[in-house]
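**Student:** The amino acid sequence is not available; the structure is as follows:
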C-alpha cells in the first residue's frame, strides 16, 4: 500500500536502538579501508554482502567486529555517523539515540577521544543541517570483563557531559546483566541514563536482572519477556520502553518469519514497544524499512503506527518539554493525514 508507506515515511519518529558501527555499509568499508591502507579479506562489495548470511547473534558479531577494523580516524567516525543521519532523516526521524562500542576500537589502539570527537561532530552537523537531534549512548561489551567496563567508563569521563547514558551489548548468552551491576551503579551515580540488551537470545530472567540489578530506564529488544506473564504485567505497569528491532530479529533467526513477530501482540498487551533498525547495514533495512516491512507483515493499523511513533518519543531521553513538543508534531501529522 503506497499510501501507508508514504504515511510511515512522513510520520515524525525517533530511533532508540541503533549501533552506529552497524551502519557501516560495504561500500564504506572499502572506502575507509582504502584511505587507511587496510587489507580486507573480501574481493569486493558483493563478497561482503554474501558474508552477511547469519544464523545467530555470534555469527553476526564475528563479521561486525571484523568490519569495524577499518574505522581508525575522527573522519571515519564522523563520516560513518553522518551517513546514518542522512538516511534516518529521509526516513522521517527527527531524533536518534545511537549506541557506540568504544571497546571495539580502544582494543585496537584507537583512542576513546578519536571515536567520541568524530561521532559528536557528526551529531552536531546533523542537528544543524538535517534538523535531527541525537544523543550518544556508550555500550559496554558484555563478553569482556567488568574491569574492562570500568576502565571504559573512566576513559569516558571527559565526555560524560555529552554522553546521555550507558548500555550493554554483544554476546548475550552466558553474560547476564548481573555481571555488570557495579559498573551500572557507578554510571548511575554519574547521572547517566541506563539501558541494556536483554531478552533477545537470553531468557526472561535477564530482563528481570536488567530491571532489578542494573535498574535500567529501558530494555533493548525484550522479545522473550512475553514468555513470562508476570514480567509482562510489570513492564506494562512501569511503562518500561522496549526497543524492538524486527528485521534484526528476522535476520538473526529470533523469529522464523516477520508475520510471526510479536510486535503487534506487544502493543495489544500495552507494552511500550518501539521500532528500530539495530545494525541496518547488516540486517537489510534502515528505520523506515523496518516500519514498512513490519506494518505489512503484521497488518499494523494507522492508530498502531501513531502509537509506535509516540512511544519512540516518550521512551527517549529527551526532556519532558522536548517530548511534549515532539508528541504534538506526531498528533498534528496524524490529524493532517487521517483517512477521508
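**Tutor:** Yes, it's here. Keep in mind that what you see is a predicted model, and the values were worked out from it rather than measured. Residues are numbered from 1 along each chain as shown.
**Student:** from here on, contacts and neighbour counts on C-alpha atoms
**Tutor:** Noted.
**Student:** Now residue 118: which helix or strand?
**Tutor:** helix 112-130 (DSSP states H and E).
**Student:** Please enumerate residues in contact with that helix?
**Tutor:** Residues outside helix 112-130 that contact it (CA atoms under 8 Å, 6 or more residues apart in numbering): 72-79, 81-82, 85-86, 89, 102, 105-106, 132-135, 155-156, 159.
**Student:** which of those are buried?
**Tutor:** 72-79, 81-82, 85, 89, 102, 105-106, 132-135, 155-156 (16 or more other CA atoms under 10 Å).
**Student:** so how many other residues sit close to residue 129?
**Tutor:** 9 (other CA atoms under 10 Å).
**Student:** How about residue 46?
**Tutor:** Other residues close to residue 46 by other CA under 10 Å number 11.
**Student:** A helix includes it, no?
**Tutor:** Yes - assessed by DSSP: H, G, I helix; E, B strand; the rest coil, residue 46 belongs to a helix.
**Student:** let's bring in a second model and compare:
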C-alpha cells in the first residue's frame, strides 16, 4: 500500500479548522446569489486567483470579505455540511471546529442564526456521514477584551452547544495576556480553552497562553521551537499542538515545506497533530496536509500514525469516545 493510500484510509480527528475558512468559491458565489450580496469577483477563477497572499493580514482581509455572503441559518448549515462532506472523504472521524461569531454579529447577523445553522450541519454530519464534532467559539484578538466579554454573554443561551473557546485573527500586537480575564470567565463556565500562539507571534506569546490563559490545547505553536525551555515544558506536559502545514506555507510562516518543524517537534516528544486551518484558502483539506508534508520531509508511516493517534488523544472528547476511535485506528493499522 502506498503512503498516500495509507493516509487516505487512516482514521483521524481534525482539531484546527475555521468553518468560515472552508467556504469554497463555488459556495461563496451560490450564497451571494441566494442572498443578493455583491462580491468583488466576477468568477470562481477570480476568487481563486485572489487567494494569493503573503502574510496573515492579507489572508484575513479576503477571509472577512468572503464571510459577507453568510447571512442566514441555512447558509451556516450549508457551510458546515459542505466541510463535513470533505472531511468524511478524508476519513476524518471527529472534528472540533472554530467559528468567529464577531465576524457575523458585527454585520448584524443574529448570534442564534450562526450557532443554530452550524449545529444543524453538525447534526446532519453525525446522522448522514457518521462524523462526530464539537463547536469552539473563537474570540477575534484584534478586537477588545470587552467585546469578547460581550460575545461570551451573547453566547449564554447556547453554551450547552460549545465544547470550548478559542483565540484567533491577527496575532502580532495582540498577546494572549489581553484576554486573560475573559478566558478565566470561560473556564468558570466549564469550557475548554485553546488559543492561537506562536504562529507569527514570538515564543513569549506561547508562554502567556500557557501561564495566563491556562489553555488546554495550543493552536499552531511553531515558534515554540525557538525556546529550549518551552520545548521541554510542552513535551513534559504533553500539550497538544494543532499544526497546520499548508497554512504555514501559504502564510509564509515557513518558506518551504521541506523546512517545516514537524519532524523536529516529533523528535523532541511534542504532541503534534496535523490540520487544515482554512482549507478553501490554503489549498487542501486534512489529508492533503498529511500527504504534502510527508512528501516534503519524509515522514514515516509510524510518525503519521502517531499524529493521527495524537489527534484523538488531544481532542476534547470523553475518554470512552476517544478509546473507541483509537481502537478503530489500531484496527486500521493492523
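**Tutor:** Everything's here; your move. This is a predicted model, so every value here is computed, not measured.
**Student:** picking up where we left off before, check the mean deviation of the helix holding residue 118 of structure 1 from structure 2.
**Tutor:** Helix 112-130 of structure 1, aligned to structure 2 and superposed, deviates on average by 0.4 Å (mean CA distance after the TM-score superposition for structure 1).
**Student:** For burial, what's the neighbour tally of residue 188 of structure 1?
**Tutor:** Residue 188 of structure 1 - counted by other CA under 10 Å - has 17 other residues nearby.
**Student:** any idea which helix or strand carries the nearest residue to it once chain neighbours are set aside?
**Tutor:** Leaving out its chain neighbours, the residue that sits closest to residue 188 of structure 1 by CA to CA, 6 or more residues apart in numbering is residue 194, at 7.2 Å. Taking DSSP H and E as the definition, residue 194 of structure 1 sits inside strand 193-198.
**Student:** which strands and helices sit next to the next helix or strand after that strand?
**Tutor:** Downstream of strand 193-198 of structure 1, the first helix or strand assigned by DSSP H and E is helix 204-212. Applying 3 or more CA pairs under 8 Å, 6 or more residues apart in numbering; DSSP states H and E, one finds that helix 204-212 of structure 1 contacts strand 193-198.
**Student:** I'd like the distance between the residue nearest to residue 252 of structure 1 when sequence neighbours are not counted and residue 295 of structure 1.
**Tutor:** Closest residue in space to residue 252 of structure 1, ignoring its immediate chain neighbours: residue 56 at 4.8 Å, by CA to CA, 6+ apart. For residue 56 of structure 1, the distance to residue 295 of structure 1 equals 24 Å [CA to CA, to the nearest Å].
**Student:** Looking at those two, which is more packed in?
**Tutor:** Counting neighbours by other CA under 10 Å for residue 56 of structure 1 and for residue 295 shows that residue 295 has the greater number, 22 against 14.
**Student:** And the contacts of stretch 69-78 of structure 2?
**Tutor:** 28, 31-32, 35, 37, 104, 109, 113-122.
**Student:** For PyMOL, write the select line for the buried members of the residues you listed.
**Tutor:** Those of these that count as buried under 16+ other CA under 10 Å are selected in PyMOL with:
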select buried, resi 28+31+32+104+109+113+114+115+116+117+118+119+120+121+122
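**Student:** Just give the number of residues close to the residue nearest to residue 257 of structure 2 when sequence neighbours are not counted.
**Tutor:** Among residues not flanking residue 257 of structure 2 along the chain, residue 296 sits closest, at 5.8 Å (CA to CA, 6+ apart). Neighbourhood size, residue 296 of structure 2 [other CA under 10 Å]: 13.
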